[in-house]
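*Asks:* need a 3D model of the following:
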Amino acid sequence: MTITYQGNQIKVILTDIEGTTTDISFVHNVLFPYSAKHLSSWVRNNLELSITQDILQQVREITGKSNLDMEGCISQLMSWQAEDKKITPLKTLQGLIWQQGYDKGELKAHVYPDAVEYLKNWYDTGLTLAVYSSGSIAAQKLLFRNTSDGDLTSFFSAYFDTTSGSKVESQSYVAIAQELSVLPQEILFLSDSLKELVAASEANLNVCGLNREAAGVDDNFTYVKNFSQIPMKF
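*Replies:* Okay, the predicted model is just below:
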């Protein structure tokens, strides 16, 4: 089966999460407050874990403060959290905290019903599905494993986060295409972020903007309200 988007054959759909598959209010009004509330206690209660020590060391390296103690690291992480910084040690820590919340039943992930339907349909047609989000890979898997519609992780073949590079830099998308062993023009990237669409487009990926408020076409990109409006041809 040949699947095309605006005349280009598509083998991979690469999707963002926040604002695309998942309501942005869930991330900002549920996940972020939860991690902020539990950040300091999680670090203090898990100091014996090597991953905790790795996180603290990464904070020291990023800040250039090699002698920063635990409390100083926690303070820096809290500051990054408040500023919504896309920094790897923070994203790793948030994922660990959210795992605790999902395991306790205190969190249940939101995914739009149209996203669930079309991800399943695309998976069934043989398309490769992948995720690229600023949240850690662990956090991505947690979200899709703990949705109100059940475990969706079987749909996805690959996950990418900030360790692959910034989402607003074109080279990140080139690297992802290489990792997936496809040409950039064989990927369709879905996102609600204009900067991300621009970066992906500069890397020769096909792009489609998700705007839950209004669909349309600007000078550069097509925007749709939901997954059902993405103009793919089978």
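*Asks:* every contact and neighbour count from this point should use C-alpha atoms.
*Replies:* Fine.
*Asks:* tell me which residues touch the residue most central in space within the chain, please.
*Replies:* Centroid-nearest residue in the chain: Ser133, 1.9 Å away (criterion: CA atoms, centre = their mean). Contact partners of Ser133, counting by CA atoms under 8 Å, 6 or more residues apart in numbering, are 15-18, 140, 160-162, 167.
*Asks:* for comparison, sequence B:
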Amino acid sequence: MVVLSVPPEVTVILLDIEGTTTPIAFVKDTLFSYIRENVKDYLHAHWGEEECQEDVSLLRKQAEEDSHLDGAVLIPPRSDGADDTEQMIQAVVDNVCWQMALDRKTPALKQLQGHIWRAAFAAGTVKAEFFEDVVPAIRKWRQAGMKVYVYSSGSVEAQKLLFGYSTEGDILELFDGHFDTKIGHKIESESYRRIATSIGCSPNNILFLTDVTREANAAEEADVHVAVVVRPGNAGLTDDEKSYFNLITSFNELFLPSST
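*Replies:* Predicted coordinates for the structure are as follows:
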């Protein structure tokens, strides 16, 4: 087994989710498929609720900003007519599917997705899955005095659902905090500086674990330590990436000097 020694100045471990703690297949095949298959039923069931209308308003505003893009789906203004409501719901469904097909990560889309997943997790329809090494390793890190945070493109609410309703039970207590793209995009170095400031540490006190090399590059530019996680189903790495980055295939490969 490869062993990667964690630098002694590191006091915080920052985790990506998809492809790092959680199989990409679970996210794409289970979570995202659930949205596509259930968004219309969800909208029908919750249409009269203020939260749902706020979600639709955000999507409508985003659609207006996207109107110049090929295939963009506009959402008509709200009306009290039954036919108009059905037309609007279909427009929301089409807009959501269009954004998801392009793998967009707009706050409006993430917010609605989070609310749909919340209903699914609370009903027990979906439970989050993690790689088997993840939870034991996080417990070990915390026992060694490390702080553990999550940084994902998924909303903080969606993150808390994953860790609150999982095959391992509710493990939210294992995390000191959560960050999403409201603090900045994951391929921008400034985002990692903001995270360090928010935590109250220096960037070089953080070790970021991710499967995406563009995120790893951005974190390194901010003076954050990085290890690229190689998991089944993740995108392949180039030979240059393999030789440049510290690679791990399991959280068990991280060695914490403070734990000895």
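*Asks:* any of the contacts of Ser133 of the first structure buried? List them.
*Replies:* 15-18, 140, 160-162, 167 (16 or more other CA atoms under 10 Å).
*Asks:* ok, these vs Lys104 of the first structure, which is closest?
*Replies:* Closest to Lys104 of the first structure out of these is Gln140 (17.7 Å), distances taken as CA to CA.
*Asks:* hang on, the earlier thing: out of the contacts of Ser133 of the first structure, who's nearest Phe234 of the first structure?
*Replies:* Closest to Phe234 of the first structure out of the contacts of Ser133 of the first structure is Thr15 (19.0 Å), distances taken as CA to CA.
*Asks:* ok, that closest one - contacts?
*Replies:* 21, 129-133, 189-191.
*Asks:* how about those residues in JSON lines, adding distance to Tyr118 of the first structure and secondary structure?
*Replies:* Shown next, in JSON lines, are the contacts of Thr15 of the first structure (distance: CA to CA, whole Å; DSSP: H, G, I helix; E, B strand; the rest coil):
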{"residue": "Thr21", "distance to Tyr118 of the first structure": "10", "secondary structure": "coil"}
{"residue": "Leu129", "distance to Tyr118 of the first structure": "11", "secondary structure": "strand"}
{"residue": "Ala130", "distance to Tyr118 of the first structure": "14", "secondary structure": "strand"}
{"residue": "Val131", "distance to Tyr118 of the first structure": "14", "secondary structure": "strand"}
{"residue": "Tyr132", "distance to Tyr118 of the first structure": "17", "secondary structure": "strand"}
{"residue": "Ser133", "distance to Tyr118 of the first structure": "19", "secondary structure": "coil"}
{"residue": "Phe189", "distance to Tyr118 of the first structure": "14", "secondary structure": "strand"}
{"residue": "Leu190", "distance to Tyr118 of the first structure": "13", "secondary structure": "strand"}
{"residue": "Ser191", "distance to Tyr118 of the first structure": "15", "secondary structure": "strand"}
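*Asks:* what's the longest helix in the first structure?
*Replies:* Across the first structure, the longest stretch assigned as helix under DSSP state H is helix 88-103.
*Asks:* whichever helix or strand comes after it vs the second structure, average offset?
*Replies:* Next helix or strand after helix 88-103 of the first structure toward the C-terminus (DSSP states H and E): helix 113-125. The superposed helix 113-125 of the first structure is, by mean CA distance after the TM-score superposition for the first structure, a mean 1.0 Å from where its aligned residues fall in the second structure.
*Asks:* contacting residues for the residue of the first structure positioned farthest from its centre?
*Replies:* In terms of distance from the mean C-alpha position of the first structure, Asn67 ranks first, at 32.1 Å (CA atoms, centre = their mean). Counting by CA under 8 Å, 6+ apart, Asn67 of the first structure makes contact with Arg60.
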